[in-house]
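Trainee: following is a predicted model, sequence given first.
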Amino acid sequence: MASTNDHPGESAAGDPVKLIAVRDSALSVDEVFRALGDDAAGGVALFVGTVRNHDGGADVDALGYSCHPSAEAEMRRVAEKVVAEYPVRALAAVHRVGDLTIGDLAVVVGVSCPHRAEAFDACRKLIDDLKHEVPIWKHQRFSDGTEEWVGAC
């Protein structure tokens, strides 16, 4: 993603989209939370997606995420739609790619808004739209030796 400052994935000062990134290293809830700080925000909502040990009744051993080169740009597009729909003061979203193990953080998103209800609603919209619209794919490996690709994570 092209950045307007010296920190890749971060926005310029007046932009409420503070952090958008796809990374192949461990994610940090603290990093996302820090990006959401705003004196006019009375509510901060975070969603943390973790790798669970089962899916659809099958035991999951591990999984990997891969993405299209446009993934960060698509994440920004989704983020900007959320900012246009809700009174977002700050927004951040980071998704992991590569091989992950049970318990690893796969995605961390958050928003800050003037009030808690707005923050909850905007955060839910953000994660739901990221899951459905951003070209990131999940490859699950099950204990019985089977595997599955999921079109969007």
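Mentor: Yes, it's here.

Trainee: could you use CA atoms for every contact and neighbour count after this?
Mentor: Noted.

Trainee: who's in contact with the nearest residue to residue 88 once chain neighbours are set aside?
Mentor: Nearest non-adjacent residue to residue 88, counting by CA to CA, 6 or more residues apart in numbering: residue 113, 4.8 Å away. Contacts for residue 113 (CA atoms under 8 Å, 6 or more residues apart in numbering) come out as 40-44, 87-90, 119.

Trainee: neighbour count, distance to residue 96 and secondary structure added to the residues you listed, as a markdown table?
Mentor: Output for the contacts of residue 113, formatted as a markdown table (neighbours: other CA atoms under 10 Å; distance: CA to CA, whole Å; DSSP: H, G, I helix; E, B strand; the rest coil):
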| residue | neighbour count | distance to residue 96 | secondary structure |
| --- | --- | --- | --- |
| 40 | 11 | 30 | coil |
| 41 | 19 | 27 | coil |
| 42 | 14 | 28 | coil |
| 43 | 19 | 25 | strand |
| 44 | 25 | 22 | strand |
| 87 | 18 | 27 | coil |
| 88 | 25 | 24 | coil |
| 89 | 25 | 24 | coil |
| 90 | 23 | 21 | strand |
| 119 | 26 | 23 | helix |
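
Trainee: okay, now the one to match up with it:
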Amino acid sequence: MRILVQSEPFDFAAETAEFGRGRKDVGAVVTFQGIVRDDGGRLSRMEIEHYPGMTQKAISDIAEEAARRWNLADVLVIHRYGDMRPGETIMMVAAAARHRADAFAAAEFLMDYLKSRAPFWKKEFGPDGAEWVAAKDEDEAALKRW
């Protein structure tokens, strides 16, 4: 299991290739790439803040829970903080399991958790200034199914 919280950009394709390289004990690897989205064409940048020790532990704890619940062979979570522009990769999740249903469920669980409960604070910057990103009801609803 590898959990990285970092400011530096990362290569999603390289991380994905390395995660699955040489595995003979799994039948499925599911990956997800989160990208900074600019819905209305007005986002100039996003800033993500976090508490280093708290964030790493919270993500590690939930990754360990996912590994137990779905009998995962491996988990990778990379989440960036700091300034990012639209189109940049903000995070990734990878889950490896013997069967695809477990890998898909675990990856989706991790993504829902990261979106709703991981201790990150997002601020969006546009032509009208800066605004903190509020939690969305649909994100909370997605997390409740787990």
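Mentor: Sure thing, it's come through. From a predicted model like this one, the values you see are computed outputs, not experimental measurements.

Trainee: can you give me the buried ones in stretch 110-118 of the first structure?
Mentor: The neighbour-count check on stretch 110-118 of the first structure (16 or more other CA atoms under 10 Å) flags 110-114, 118 as buried.

Trainee: one more: stretch 83-94 of the second structure?
Mentor: Buried residues in stretch 83-94 of the second structure, defined by neighbour count with 16+ other CA under 10 Å: 83-86, 89-94.

Trainee: out of those residues, which are inside strands?
Mentor: By the criterion of DSSP state E, membership of the buried residues of stretch 83-94 of the second structure in strands covers 83-84, 89-94.

Trainee: strands along the first structure, start to end?
Mentor: Assigned by DSSP E, the first structure shows strands spanning 17-23, 43-50, 54-55, 58-67, 90-96, 98-101, 105-113, 136-142, 147-150.

Trainee: adding distance to residue 74 of the first structure, write those out as a markdown table.
Mentor: Output for the strands of the first structure, formatted as a markdown table (distance: least, CA to CA, whole Å):
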| stretch | distance to residue 74 of the first structure |
| --- | --- |
| strand 17-23 | 10 |
| strand 43-50 | 19 |
| strand 54-55 | 26 |
| strand 58-67 | 11 |
| strand 90-96 | 12 |
| strand 98-101 | 19 |
| strand 105-113 | 14 |
| strand 136-142 | 10 |
| strand 147-150 | 18 |
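
Trainee: those strands: which one's closest to residue 124 of the first structure?
Mentor: strand 43-50 (8.0 Å; CA to CA).

Trainee: tell me the contacts of the equivalent of residue 100 of the second structure over in the first structure?
Mentor: Taking TM-score structural alignment, residue 100 of the second structure has residue 116 as its aligned residue in the first structure. Taking CA under 8 Å, 6+ apart as the criterion, residue 116 of the first structure is in contact with 42-45.
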